[in-house]
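**Student:** okay, sequence plus prediction incoming.
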Amino acid sequence: MSIACEVNFDGLIGPSHNYGGLSDGNLASARNAGDISNPREAAVQGLEKMRTLVRAGLVQGVLPPLARPNFDLLVAAGFAGSDSDIIGAAARRAPQLLKAAYSASAMWAANAATVSPSADTADGRLHFTPANLSTMLHRSLEHPDTTATLISIFADEERFAVHGALPAHADFADEGAANHVRLSAEHDAPGVELFVYGRDTGEALAGFPARQTRLASEAIARAHGLAMPHAVFARQAHRAIASGAFHNDVVCVGALDTLFFHEHAFEDTAATLKALRQAADGRFELKPVMVADTEVPLADAMSSYLFNSQLLQVPGEDRLVLVAPTETRDTPSVHAYCERLVQSNGPIGRVLYVDVRQSMRNGGGPACLRLRVVMTVAELAACHAGVLLDEELIDELQASVRLTYRDRLSPGDLADPAFADECRLAREAILDILDLEALA
């Protein structure tokens, strides 16, 4: 019997969820910029996805939204006075900065950190490195508060190591677990960690930004004390980035011994698979599932977010389950592929469709919304229990969201100073439910 399990810590979507169009290279974000969002529906949808996994017998956690607006950004930009003064002046003179200060992008917890389980690390601790997210202004604001959140949840230094974010320089650009896959025979067995990067140090590429550097990935692997023969560094295909795959988890997902990916996920697929097999030698036999472009064109994979799905080991099932957005079911080529996938004798036996449309319209599917953390029984007992969900706690969080979140929000509404108080009170109510009041 395994002494470890994979815990999904989903980001609870915050009350300022809006379609600000801030993310260069994120096609969905750009396409829906300026539209009316529904923060209440978004948060309820996310919590329903969490409920689905709880009902499936999985351990599910939640990360609270960060404080928004980020007044530190606005003050650093030269705005002063009362909160109302700052918001009013920013709305008039720098509306793009105000949108960045209100961004709820921390909901996509796959970018919160890179995580290495204790089975892989030299000191036998569970390691976290919060992502600096330095490529995008609105995301670069997150890591100090994300670090504080992780320290609050994983406070036992004998079992957990929460590192500082890497230097906020282009050479160290880091986007967290969205560019990282951990593979193993079982969750508690030593594994192989795959780090995917878009560019080398100092390299300039045309088109959409390549957000992850090899230097950042190597620095994290060293800090986590990984055995380098069991760490693989692979380059993401430039074609994928140019098509809108701003993170590798838009074209690739893995779990246990299975890697599920698009034909154009990696710059050199053969070399990547060879390196993974060499790194896995003696630990497990890699099961690659590559989707050909002739079966699912890259454009369809991008629009449906087939690979931005959760690949999970569900209790009682002998094959993995793919938790996919409903957009995959609604895209003919992708739906047909999924039907063939489950009818095959491969490692993926079922596709479960979930509705996260509010998140999808900003460019984040089921996999974006969660940070995967492999934890032993002892580590689970040592972490902050208030963020581990059951249905009663989900009900309580949904009731709070329905009471405090708006059901309509446009980017123009951010200019209302009263909205800042709404966001603060909504977040404080959530922190109170999760017993994380110290983060207020």
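**Tutor:** Looks like it arrived, so ask away. Everything numeric in this text was worked out from a predicted model, so none of it was measured.

**Student:** from here on, contacts and neighbour counts on C-alpha atoms
**Tutor:** Fine.

**Student:** neighbours around the residue nearest to L397 when sequence neighbours are not counted, how many?
**Tutor:** In space, L397 comes closest to I430 once its chain neighbours are excluded; the distance is 6.8 Å by CA to CA, 6 or more residues apart in numbering. When neighbours are defined as other CA atoms under 10 Å, I430 has 23 of them.

**Student:** now I430: how far from M107?
**Tutor:** Noted for I430: a distance of 14 Å to M107, by CA to CA, to the nearest Å.

**Student:** got the contact list for A189?
**Tutor:** A119 (CA atoms under 8 Å, 6 or more residues apart in numbering).

**Student:** list of residues touching the helix or strand containing the residue nearest to L397?
**Tutor:** Assigned by DSSP states H and E, I430 belongs to helix 417-433. Helix 417-433 has contacts (CA under 8 Å, 6+ apart) with 14-16, 64-69, 83-84, 87-88, 386, 396-397, 400-401, 404-405, 413, 437, 439-440.

**Student:** buried ones in that helix?
**Tutor:** For helix 417-433, the neighbour count (16 or more other CA atoms under 10 Å) marks 417, 419-420, 422-431, 433 as buried.

**Student:** alongside the first one, take a look at this:
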Amino acid sequence: MSDLQLNISELPGPTFMYSGLSKDNVASVQNKHLVANPLKFAQLSLQRMRLLLDEGVPQVIFPPHRRPDMQALEVCGFTGDMSHMISSADKFSNGYLESLLAASSVWTANAATVTPSADSEDGKVHITTANLNSHYHRSIEASQTHAKLARLFSDDKFFCLHQALPGHSRFSDEGAANHMRFHVEAENRGLNVFVYSNDPDNPEFVQGRQTLWASKAICQLHALPDSKVLLQKQSKEAISRGIFHNDIISMNSHDLLVFHQQAYEDHESLIEKLMAQGICCVEIKAEEFSLEHALKTYFFNSEFISGKDGGLVLVMSKSCQHDAKVQVQLDRIQTAYSKEIKTMYVDLDDSLRNGGGPACLRLRVQLNQEQFSAIPSQFLLTQNKLEALQEVVTRFYRESLSYEDVLTEIFQRNLQPVYTKLEQILGWNHN
């Protein structure tokens, strides 16, 4: 059976703001308290989803996580109705309520790590929900994300869903943003590369987004043979300059890796092993393309998909479209790669201001046809769903949103009904 790639994305929520909650995310910090436009971001996200649908990419769209997170409030002793809880949380501590309102679950590359059945010893697709332990506003996403994944991958004949790893700094896990899979036709199993930022066994251990312990644990949970796993350390230089995930300093398809020269510590061994498997590896030199330029353009956060004609398509942010340095590197990649790469550009400026490009907005799931048939059809994206989502977003999302707006009674009163409408359209309102 031929395999396909299912993309899992999420519609941006109506509380999307620029709260500057991730201190290691340059864009997030620089744009803190900028007035947000949730309507525009949602509309542009729908355009991207439509483009992928037109290219034949099957998609599941999660409804946005309900915000504020009432469970997180109750756990910390807040009581009363939503309005009272919001008012109390606002007074509790600077940034606390903003964390509970964050729409950061839209970046589904951090939702989980997924490995296909061909790679595991038990022949199942394995999924581990990410604990996102490095930042509070993201750590509260795990429970809602896991519940959605459990409904999506409910058939245990094909799927094995694992709970998030322990919520401790030594097991900090940020999902598929730090995982790459490579596969050539001559091999049954793929080669899985797990990129980590910190090693808890190192005496100088400082919490990072992805730890070696987390990556090792996922390999064990997913029943991956040691011979088909590579553990690669991200470079200190990249981390110190604001590269907080692997997917903003490298990108890959099944047989192609494009990476920045300063992405990894001692990357020679990694590249040698990949090339020995027939993987095309393209190194982008720092003297031609700095880490700062990588963050400015989010070039490495572009998204590879298989187009409707079966060819490789690279979906990039429009910030790359007229960038001379990007175009030079695209020419180099095309020269090195044996097949034609088609390019497409999408407007994701609102997401980029919070540090997320095209690849951040999707979780890749490789399935064979039988496994795909086990996905409940109610969750699959259709043109009709896109039109219905467009109508709700246009009617209820705000063109301008600041923290002060969220504190108003009218905003709070209209918030939960919007979530309900979106859940109904996307098929998530009933079991």
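**Tutor:** Perfect, I can see it now. Keep in mind the model is a prediction, meaning the values are calculated, not measured.

**Student:** quick check: end-to-end length of stretch 187-206 of structure 1?
**Tutor:** Start-to-end, stretch 187-206 of structure 1 (CA to CA) is 39 Å.

**Student:** whoops, I mixed them up, stretch 131-147 of structure 2
**Tutor:** So stretch 131-147 of structure 2: terminal residues 13 Å apart, CA to CA.

**Student:** chain center to it, what's the gap?
**Tutor:** In this view, stretch 131-147 of structure 2 has its centroid 13 Å away from the chain centroid, taken as CA atoms, centre = their mean, to the nearest Å.

**Student:** tell me the SS of whichever residue in structure 2 pairs up with T294 of structure 1?
**Tutor:** Using TM-score structural alignment, the equivalent of T294 of structure 1 in structure 2 is E287. E287 of structure 2 carries the three-state label coil when classified by DSSP: H, G, I helix; E, B strand; the rest coil.

**Student:** since we're on E287 of structure 2, how many residues are nearby?
**Tutor:** 8.

**Student:** where does D407 of structure 1 fall, helix, sheet strand or coil?
**Tutor:** Going by three-state DSSP: D407 of structure 1 is coil.

**Student:** so what does it match up with in structure 2?
**Tutor:** D407 of structure 1 maps onto E399 in structure 2, by TM-score structural alignment.

**Student:** what's around its match, how many residues?
**Tutor:** When neighbours are counted by other CA under 10 Å, E399 of structure 2 registers 13.

**Student:** what range in structure 1 does stretch 114-130 of structure 2 sit on?
**Tutor:** So stretch 114-130 of structure 2 sits over residues 115-131 in structure 1, by TM-score structural alignment.

**Student:** that stretch spans what distance, first to last residue?
**Tutor:** 10 Å.

**Student:** residues in contact with that stretch?
**Tutor:** In contact with stretch 115-131 of structure 1 (CA under 8 Å, 6+ apart) are residues 111-114, 143, 146-147, 158-166, 174-177, 182, 188-192, 220, 224-227, 372-375.

**Student:** do that again at 6 Å, thanks
**Tutor:** 112-114, 159-163, 165, 174-176, 190, 224-226, 374 (CA atoms under 6 Å, 6 or more residues apart in numbering).

**Student:** what do you get for stretch 154-170 of structure 1?
**Tutor:** R125, L126, H127, F128, T129, P130, A131, N132, S134, C383.

**Student:** that older thread, drop anything exposed from the contacts of helix 417-433 of structure 1.
**Tutor:** In the contacts of helix 417-433 of structure 1, the ones that pass as buried (16+ other CA under 10 Å) are 14-16, 64-69, 83-84, 87-88, 386, 397, 400-401, 404-405, 439.

**Student:** quick check, central residue of structure 2?
**Tutor:** With distances taken as CA atoms, centre = their mean, A109 lies nearest the centre of structure 2, 1.7 Å away.

**Student:** I'd assumed it was in a strand, is it?
**Tutor:** No: using three-state DSSP, the assignment for A109 of structure 2 is helix, not a strand.

**Student:** which residue sits closest to it, ignoring its sequence neighbours?
**Tutor:** Using CA to CA, 6+ apart, the nearest residue to A109 of structure 2 is L363, at 4.6 Å.

**Student:** repeat that for S184 of structure 1.
**Tutor:** Using CA to CA, 6+ apart, the closest residue to S184 of structure 1 is G191 (4.2 Å).

**Student:** which one in structure 2 is aligned with that neighbour?
**Tutor:** Counting by TM-score structural alignment, the partner of G191 of structure 1 is G190.

**Student:** which stretches in the stretch 201-350 of structure 2 count as strands?
**Tutor:** Taking DSSP state E, counting those that start in this stretch as the test, the strands found in the stretch 201-350 of structure 2 are 229-233, 250-253, 256-260, 280-284, 303-306, 312-317, 341-346.

**Student:** as CSV, the ones you listed with mean neighbour count and distance to A27 of structure 2 would be great.
**Tutor:** CSV is the format used below for those (neighbours: other CA atoms under 10 Å; distance: least, CA to CA, whole Å):
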stretch, mean neighbour count, distance to A27 of structure 2
strand 229-233, 19, 23
strand 250-253, 21, 18
strand 256-260, 21, 19
strand 280-284, 19, 22
strand 303-306, 21, 19
strand 312-317, 21, 15
strand 341-346, 16, 18
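
**Student:** R209 of structure 2 is nearest to which of those strands?
**Tutor:** strand 229-233 (12.1 Å; CA to CA).
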